[in-house]
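Chemist: generate coordinates for the sequence data below:
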Amino acid sequence: MKVLSNNFAKFLILITFLQSFLSSECVMPIKKDWDYRFISTELINDTPDATQAFVELSRISRGKYGLSGNVTLFTGTFGENGFIEMSMYRSVRNDGDFLKLPYEIQKESFFKFMNDHYKTILMDSLKDCSNMPIVEGVYATDWKAGESLTFTNCVFQDNKDTPAHFQPGFYKIIGRVFRPDDIQMTLTVVAEVFTVH
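Modeler: You can find the predicted model right below:
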């Protein structure tokens, strides 16, 4: 199984997450011949006593949607003791069988995620639509009880790693955020990739 270390595309937490996978198929920079649209999103919070969270599709303009949401930590801290993992699936049809792709983020600490995938891939897309931190050096700040992360109309921004070509279809990204024993959240985002001329 191939594990992405420096390339993971974009969604929080959750966001999170399509651009990182797209960048794993990077080609020489030429005119991009594809685009995407969000289809659905679902957040399952199995530990409401520890966190409050929601994510939804928000209309930006006709036919264009972003991701909006809020996550509030109620107890303790979330840092080296918190973990994130993600996986990606593809189907020809939205109602078809989704097959797992050989790209994933295996379990890694929140600090490692912030200093790697977030800093190099996600930050450019989230810095202007959320209160996520702008990481310039080494990130090592715990997320503390009472603090909230807020996202409003977030979309994935192209960067130097955005591939010119990407296979059309429906992509499902599943991200899991957890602190052993008392935080369990799972975010699922489905997007359609289509060809443009």
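Chemist: drop to CA atoms for contacts and neighbour counts, all remaining ones
Modeler: Will do.
Chemist: so where's the longest helix in the chain?
Modeler: Longest helix in the chain, counting residues (DSSP state H): helix 18-23.
Chemist: how far does the helix or strand just after it sit from its chain's centre?
Modeler: Going down the chain from helix 18-23, the next helix or strand is strand 34-45, by DSSP states H and E. Put simply, strand 34-45 sits 10 Å off its chain's centre (Cα atoms, centre = their mean, to the nearest Å).
Chemist: who's in contact with the helix or strand that comes right after strand 34-45?
Modeler: The C-terminal neighbour of strand 34-45 among helices and strands, as given by DSSP H and E, is strand 51-61. With contact meaning Cα atoms under 8 Å, 6 or more residues apart in numbering, strand 51-61 is reached by 38, 40-43, 45, 65-75, 152-153, 183.
Chemist: quick one, which of those are buried?
Modeler: 38, 41, 43, 45, 65-69, 71-74, 152-153, 183 (16 or more other Cα atoms under 10 Å).
Chemist: where exactly do the helices run in the chain?
Modeler: Going by DSSP H, the chain shows helices at 18-23, 110-113, 123-126.
Chemist: and this one, please, so the two structures can be compared:
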Amino acid sequence: MTSSNESLAGGDCRLERISRGEYGMSGTLYFNIDLPKDLEVEANIFRSSDGGVTYKLEPYSVPRRGAYENLNTFYKDIAMTSAAKCSNFPQFNDSLELVTAQKFAYEKCTMDTAGFPNYLSDGYYKFEIKHTA
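Modeler: So this is what the prediction gives:
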């Protein structure tokens, strides 16, 4: 995980073996400022079929829009339940109004894949998250 300004935000991410054939993500994510209300984010997924030499944009993405809108939809609907089991990521009922400056930690997180595509092509995958405020 890289950041263009690590004094504001950053973190690390790694895969860890849970059991034979099962892996989870572990790491940290930190914000040294409260997330601004006007922060916009987007996420793109890329796949490489040649061992990581070249990557092609996949059709799965999170469109550019307000960070809180994404947290209150994509995160809440897809990842929040899984994150509750392995991290200190926010948990909420109605909507998330503010993410304060803090450090989040996650340990061997796995994701319930019920809302994911049934098949992903073999290859290396790369996730890119962009933000503007």
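Chemist: and the TM-score between them?
Modeler: Once superposed, chain against chain, the TM-score is 0.82 (TM-score structural alignment, normalised by the length of the second structure); 133 aligned residues with a Cα RMSD of 2.2 Å.
Chemist: re the thing from before, what's the most buried one of the helices of the first structure?
Modeler: helix 18-23 (a mean of 24; mean count of other Cα atoms under 10 Å).
Chemist: picking up where we left off before, relative to Gln157 of the first structure, which of the helices of the first structure is closest?
Modeler: helix 123-126 (5.2 Å; Cα to Cα).
Chemist: so what does the closest one touch, helix or strand wise?
Modeler: Counting contacts by 3 or more Cα pairs under 8 Å, 6 or more residues apart in numbering; DSSP states H and E, helix 123-126 of the first structure packs against strand 148-154.
Chemist: what residues are up against Ser26 of the second structure?
Modeler: Contacts of Ser26 of the second structure by Cα under 8 Å, 6+ apart are 13-16, 105-109.
Chemist: repeat that with 6 Å
Modeler: 13-14, 106-108 (Cα atoms under 6 Å, 6 or more residues apart in numbering).
Chemist: what is the equivalent residue in the first structure for it?
Modeler: Under the alignment (TM-score structural alignment), Ser26 of the second structure maps onto Ser68 of the first structure.
Chemist: distance of its match from Asp49 of the first structure?
Modeler: 22 Å (Cα to Cα, to the nearest Å).
Chemist: next one: Ser125 of the first structure
Modeler: 30 Å.
Chemist: Tyr171 of the first structure now?
Modeler: On the measure of Cα to Cα, Tyr171 of the first structure and Asp49 of the first structure end up 31 Å apart.
Chemist: settle it for me: which of the two has more neighbours?
Modeler: More crowded of Tyr171 of the first structure and Asp49, by other Cα atoms under 10 Å: Tyr171, with 26 against 12.
Chemist: neighbours around the residue nearest to Lys64 of the first structure when sequence neighbours are not counted, how many?
Modeler: Nearest residue to Lys64 of the first structure, sequence neighbours excluded (Cα to Cα, 6 or more residues apart in numbering): Arg37, at 7.1 Å. Neighbours of Arg37 of the first structure under the rule other Cα under 10 Å: 16.
Chemist: cool, Ser109 of the first structure as well?
Modeler: 19.
Chemist: corresponding residue for it in the second structure?
Modeler: Per TM-score structural alignment, Ser109 of the first structure is aligned with Gly66.
Chemist: quick one: end-to-end distance for stretch 49-67 of the second structure.
Modeler: End-to-end for stretch 49-67 of the second structure, by Cα to Cα: 31 Å.
Chemist: so what's the gap between that stretch and the chain middle?
Modeler: 13 Å.
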